[in-house]
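Enquirer: got a sequence here, can you model it:
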Amino acid sequence: MTKHFQRDLEELKKAILAEGRLVEDAFQQATRAVIKRDRELAKKVLVGDERIDESEVEIESDCLKVLALHQPVAADLRFIIAVMKVNNDLERIGDLAVDIAERAAFLSKREPLDAPVDFEGMVTAVRGQVRRSLDALVRQDAVLAREVCRCDDEIDERNREMYDILQQLMRTDPETVERAVHTLSVSRHLERIGDLATNIAEDVVFMVEGEIIRHHRWEE
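Expert: Here you go, the predicted model:
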């Protein structure tokens, strides 16, 4: 491996980790804005999204340049492919964080729903998935990445519970429909972010072990 190629790979790693930090911050701000009913915090997410979008384009361009210049093989090729896929997933998480922030801004101006939903529990579960998937990426830890994949069903179940509770609330109190729909959208976005965290974990396994584990059925 040439020094130039090694430097390019290190720069890609630094860039994807920096993007991961931006996305994690956006997610935390967006969900905190919902929980705290903080419209100003929600606005910060909207402003910060442009930097995430710029980073996504830069990383994709850099990956393509490395592929063209160095024609990597084996582990180096897997690394670049994984970076490109993770890059796309991170940008999508950033977009979902923006949508959550927009819902937070709307809900902050309305009365909170009187429903027994464990929203904070769902946020904590998803935040943990995002954090562990990024930790697995930083450490190139396939064992941790597989653990992230195994935990995805918990978030899916939380989303279903949220849907059932809010659907019942809308039936019994039509005045809550608009607020409940926005809250359901937040729940769906959280569930989708959990899926994307799982995608990142799957990409880490591919990067480290060369194994494609999409659609794998995980046993308890």
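Enquirer: every contact and neighbour count from this point should use C-alpha atoms.
Expert: Noted.
Enquirer: residue 54 versus residue 64, what's the distance?
Expert: Computed as Cα to Cα, to the nearest Å, the residue 64 to residue 54 distance reads 16 Å.
Enquirer: again but with residue 110, I slipped
Expert: For residue 110, the distance to residue 54 - Cα to Cα - is 34 Å.
Enquirer: and residue 114, by the same measure?
Expert: 40 Å.
Enquirer: between those two, who's got more neighbours?
Expert: Ranked by neighbour count (other Cα atoms under 10 Å), residue 114 and residue 54 place residue 54 first, with 12 against 9.
Enquirer: residues contacting that one?
Expert: Contacts for residue 54 (Cα atoms under 8 Å, 6 or more residues apart in numbering) come out as none.
Enquirer: cutoff 10 Å now
Expert: Counting by Cα atoms under 10 Å, 6 or more residues apart in numbering, residue 54 touches 19, 91.
Enquirer: remind me which helix or strand it belongs to.
Expert: In the assignment (DSSP states H and E), residue 54 maps to helix 39-70.
Enquirer: could you point out which element follows that helix?
Expert: Counting by DSSP H and E, the next helix or strand C-terminal to helix 39-70 is helix 74-107.
Enquirer: for comparison, sequence B:
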Amino acid sequence: MKRFFDAELETFRSHLLQMGERSIDQTRLAMRALLESDLKLADKVIEADDEIDRFEIQIDDEAIRYMTLRGPVASELRLIIVGMKASHDLERVGDEATSIARRARKLAIEPKLELYGDFPRMTNIALEMLRDALDCFVQEDEQKALSVIRRDSEVDNLNRLVYRRLTSYMIEKPDTIARALELMFISKSLERIADHATNIAEEMVFLSKGQDIRHSGISQYVPPKDGDV
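Expert: You can find the predicted model right below:
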């Protein structure tokens, strides 16, 4: 039987998903600002960072109010705690998007380096991971969450590839060092976004099955038996 205040939990869940979509949108816009050398778009991303911060504050307030007033049962408490942790990761994604936009703004007024080839792929993988992790918040699908975690190595590998290419380029053309370093930092931001998606996916496994795999890794994941909670 549904509890009387289930609607409050659905609102909480909805706000987290809205925050996730906003974080995804901001990252895509920041990368577009980089690839198109669009100063106005970069400024738009930077100005919108406060919106994601407000989402985090709102979600924390809703979580604290629910825990204080509603006496949540175990499954509800897991949902609230995981939601608060996920909102923190999403706020960090927003910060990374802002960092990318700031660097894109610097690069937009410099001669362009044609070394952006791996960035669209990195962006797509990282944001697909993030969206899938958020989907798990609705579906409580631990297999999908595990799939997100496994993909993190793809972004790590691309980040290392970008670093190697940019290092070689800086050695050959020392006058590009400052711009190449900015691209390295952008690559690192994308890698961190994938890490935040992984964090959320790990929390979704905890939400779905009550199993904490944050430091043990998915190799230690034990599929629950029928009837386990």
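Enquirer: can you pull the TM-score for these?
Expert: Comparison of the two superposed chains (TM-score structural alignment, normalised by the length of structure 1) gives a TM-score of 0.93, and 218 aligned residues with a Cα RMSD of 1.5 Å.
Enquirer: how far away from the center of its chain is the helix holding residue 54 of structure 1?
Expert: Distance of helix 39-70 of structure 1 from its chain centroid, counting by Cα atoms, centre = their mean, to the nearest Å, is 14 Å.
Enquirer: for that helix, buried residues please.
Expert: Neighbour counts over helix 39-70 of structure 1 (16 or more other Cα atoms under 10 Å) mark 39, 41-46, 48-49, 52-53, 55-56, 59-60, 62-63, 66 as buried.
Enquirer: distance from it to structure 2 after superposition?
Expert: On superposition with structure 2, the mean distance recorded for helix 39-70 of structure 1 (mean Cα distance after the TM-score superposition for structure 1) is 1.0 Å.
Enquirer: contacting residues for residue 53 of structure 1?
Expert: Listed by Cα under 10 Å, 6+ apart, the contact set of residue 53 of structure 1 reads 19, 88, 90-92, 94-95.
Enquirer: one more time with 8 Å
Expert: So residue 53 of structure 1 contacts residue 91 (Cα under 8 Å, 6+ apart).
Enquirer: structure 2: which residue goes with that one?
Expert: Aligning on TM-score structural alignment places residue 53 of structure 1 opposite residue 53 in structure 2.
Enquirer: what's next to stretch 59-77 of structure 2, contact-wise?
Expert: Under the contact criterion Cα under 8 Å, 6+ apart, stretch 59-77 of structure 2 has outside partners 8, 12, 15-16, 80-81, 83-84, 87, 207.
Enquirer: one more: stretch 92-105 of structure 2?
Expert: Against stretch 92-105 of structure 2 from outside (Cα under 8 Å, 6+ apart): 23, 26-27, 30-31, 33-34, 37-39, 42-43, 45-46, 49, 52, 182, 186, 189-190, 192-193, 196.
Enquirer: and that stretch, what's buried?
Expert: Quick answer for stretch 92-105 of structure 2 (16+ other Cα under 10 Å): 92-105.
Enquirer: just those residues now: which is nearest residue 128 of structure 2?
Expert: Among the buried residues of stretch 92-105 of structure 2, residue 93 lies closest to residue 128 of structure 2 (Cα to Cα), at 13.4 Å.
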